[in-house]
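S.K.: Structural data only, the sequence is not supplied:
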């Protein structure tokens, strides 16, 4: 009986060490490239955004190394901290368009937060400069706002769409299945994020249908305002 308890204790301890290793070292399966709709951000947050009228185009939220078993991990890994000088002037100008802080207006702090929380976990694949360059290139490769507009899906105060209504034109344009995430304002399900998935090296886009990350509630109607 004593040996059994010792074995169980050893296994629990070993799992704990393994979990800590995964969290700190940045073991991951794929990337989530997350774009957000600024008006939804500003509508559901507790205090007003810095700009009276939010941007009317999808902007980058982040590039997140993720695991299929738990897409919220890894995060805050042991890697180099954000260095402002790595965002050189030309890259900075691009990112102020593709990756602005739509809530408080402090772009540099937003980039720092995303790198320290997510970028550090894939630093063996993408260093800081590459991480931001690749994210901007992903944003440019498929203009989600334009894709939806071409499918007559544009912000509207009362019209709603189904999950498949929104996914279908994006899938047609990218040849890959995206993931949609929503936020709630009372009982209204608002489109918040469009997620593209990329393989381990962040070069090839893949379907997002293996991820267990929570998305919009389907088949509940989705509002895009």
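M.R.: Happy to help now that I have it. All values derive from a computational prediction rather than experimental measurement. Residues are numbered from 1 along each chain as shown.
S.K.: Only C-alpha atoms from now on, for both contacts and neighbour counts.
M.R.: OK.
S.K.: my guess is residue 195 contacts residue 34, does it?
M.R.: Yes - with contact defined as CA atoms under 8 Å, residue 195 reaches residue 34; the gap is 4.6 Å.
S.K.: didn't residue 220 look like it was pressed against residue 165?
M.R.: No - contact between residue 220 and residue 165 fails when scored by CA under 8 Å: they sit 11.9 Å apart.
S.K.: Just checking the distance from the top strand by length along the chain to the centre of its chain.
M.R.: Identified as the longest strand of the chain according to DSSP state E is strand 188-198. Mean-position distance between strand 188-198 and its chain equals 9 Å (CA atoms, centre = their mean, to the nearest Å).
S.K.: quick one: the strands in this structure?
M.R.: Under DSSP E, the chain gives strands at 30-36, 59-66, 160-161, 179-185, 188-198, 205-206, 222-223.
S.K.: Go through those and name the closest to residue 118.
M.R.: Nearest to residue 118, of all the strands of the chain, is strand 59-66, at 5.4 Å by CA to CA.
S.K.: by contact count, what packs against the closest one?
M.R.: strand 30-36, helix 89-98, helix 128-141 (3 or more CA pairs under 8 Å, 6 or more residues apart in numbering; DSSP states H and E).
S.K.: try it again with 6 Å
M.R.: strand 30-36 (3 or more CA pairs under 6 Å, 6 or more residues apart in numbering; DSSP states H and E).
S.K.: hmm, who's touching the strand it packs on?
M.R.: 58-66, 192-200 (CA atoms under 6 Å, 6 or more residues apart in numbering).
S.K.: do stretch 149-164 as well
M.R.: Taking CA under 6 Å, 6+ apart as the rule, stretch 149-164 contacts 221, 222, 223, 224, 225.
S.K.: From those, pick the one nearest residue 146.
M.R.: Taking the contacts of stretch 149-164 together and measuring to residue 146 by CA to CA, the closest member is residue 224, at 14.1 Å.
S.K.: The structure to be compared is supplied as follows:
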């Protein structure tokens, strides 16, 4: 198994950021990381989850955790870029129903998901403003979520949320067959303190929200369990 993690993926997994003096809203990303989260993993963790004050998030499908631009030449994922554009909920009013379902805030204490969307726009959307305005940024993330359809993609390969363990290599093979390149998977601890519960899946998309072949290498969260991860029931 190839366990090499490319530089840009290491930066992403560690949530590295670069100075806004280097990156501004005029910087153009090459593609985007779309990070999916399995809600049950968060809700059963020590951190726990709280449903938002408004909206009805899906808890039996992957939700969007982050959507952030990748700048291949610099090998970076910048954050909090210089911009004069403030987050305006009215700009994404038509997207709110689907954002509430597929990009909700599950943090505790309970809050309105609009606070999450504001944070995501300021942190990552601001760094893609040269190609995506506020509406287009969130619309692209929703389009990528729908087009990739990660739950179905895995299900077609026999990988379903039933509380069983699945080899990381099987997850990666399913992703590769879908033309999405190699996958990176992060996990949470199980009852034995091992990081083997599937939590987040890193895939790639274009700025239009279309599928994009990730140029990184396969990486699984934990090798202590034979590179297997538990896919919790919703």
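M.R.: Yes, it's here. Keep in mind it's a predicted model, so treat the numbers as computed, not measured.
S.K.: circling back: for residue 104 of structure 1, find the nearest of the strands of structure 1.
M.R.: Among these, the nearest to residue 104 of structure 1 by CA to CA is strand 59-66 (13.6 Å).
S.K.: What is the distance between that closest one and the centre of its chain?
M.R.: On CA atoms, centre = their mean, the centre of strand 59-66 of structure 1 falls 3 Å from that of its chain.
S.K.: Quick one: average offset of that strand versus structure 2, please.
M.R.: On superposition with structure 2, the mean distance recorded for strand 59-66 of structure 1 (mean CA distance after the TM-score superposition for structure 1) is 1.2 Å.
S.K.: So which residues of structure 2 form helices?
M.R.: Remark: helices assigned in structure 2 by DSSP state H are 7-13, 39-43, 96-102, 113-123, 134-148, 150-155, 168-177.
S.K.: need those in CSV with mean neighbour count, can you?
M.R.: Formatted as CSV, those follow (neighbours: other CA atoms under 10 Å):
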stretch, mean neighbour count
helix 7-13, 16
helix 39-43, 22
helix 96-102, 19
helix 113-123, 19
helix 134-148, 20
helix 150-155, 16
helix 168-177, 19
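S.K.: Select, out of these, the one closest to residue 188 of structure 2.
M.R.: helix 39-43 (7.1 Å).
S.K.: For residue 90 of structure 1, give its distance to residue 111 of structure 1.
M.R.: 15 Å (CA to CA, to the nearest Å).
S.K.: what's the answer for residue 182 of structure 1, then?
M.R.: 23 Å.
S.K.: cool, residue 98 of structure 1 as well?
M.R.: 11 Å.
S.K.: Next: residue 203 of structure 1.
M.R.: 21 Å.
S.K.: For stretch 136-154 of structure 1, grab the matching residue range in structure 2.
M.R.: The alignment of stretch 136-154 of structure 1 onto structure 2 (TM-score structural alignment) spans residues 142-160.
S.K.: so how far is the matching stretch from its chain's centroid?
M.R.: 13 Å.
S.K.: Not including adjacent chain positions, what is the nearest residue to the residue nearest the centre of structure 2?
M.R.: Nearest to the mean C-alpha position of structure 2, by CA atoms, centre = their mean, lies residue 35 at 1.1 Å. Closest residue to residue 35 of structure 2 apart from its sequence neighbours, by CA to CA, 6 or more residues apart in numbering: residue 202 at 4.6 Å.
S.K.: Look at the residue mapped onto that neighbour from structure 1 and say how many residues are nearby.
M.R.: Mapped onto structure 1 by TM-score structural alignment, residue 202 of structure 2 lines up with residue 195. Using other CA atoms under 10 Å, residue 195 of structure 1 has 22 neighbouring residues.
S.K.: Wait, residue 195 of structure 1 touches residue 179, no?
M.R.: Yes - if you go by CA atoms under 6 Å, residue 195 of structure 1 and residue 179 touch, sitting 4.9 Å apart.
S.K.: which residues do these two both contact?
M.R.: Contacts common to residue 195 of structure 1 and residue 179, judged by CA under 6 Å, 6+ apart, are absent.
S.K.: returning to what we had before: look up how far residue 15 of structure 1 lies from the match of residue 202 of structure 2.
M.R.: Distance from residue 195 of structure 1 to residue 15 of structure 1, by CA to CA: 31 Å.
S.K.: Residue 211 of structure 1 too?
M.R.: Taken as CA to CA, the span from residue 211 of structure 1 to residue 15 of structure 1 is 23 Å.
S.K.: Tell me which of these two has more neighbours.
M.R.: Neighbour totals were compared for residue 211 of structure 1 and residue 15, and residue 211 leads with 18 against 12 (other CA under 10 Å).
S.K.: Spatially nearest residue to the more buried one, not counting backbone neighbours?
M.R.: residue 68 (5.3 Å).
S.K.: show me the contacts for the counterpart of residue 107 of structure 1 in structure 2.
M.R.: For residue 107 of structure 1, the aligned position in structure 2 is occupied by residue 113, per TM-score structural alignment. By CA under 6 Å, 6+ apart, the residues touching residue 113 of structure 2 are 104, 105.
S.K.: same thing with the one 4 residues further on?
M.R.: Contacts of residue 117 of structure 2 were listed using CA under 6 Å, 6+ apart, and none were found.
S.K.: let's go with 10 Å and repeat that
M.R.: By CA atoms under 10 Å, 6 or more residues apart in numbering, residue 117 of structure 2 lies in contact with 66, 87-89, 92, 99-100, 103-105, 123, 125, 138.
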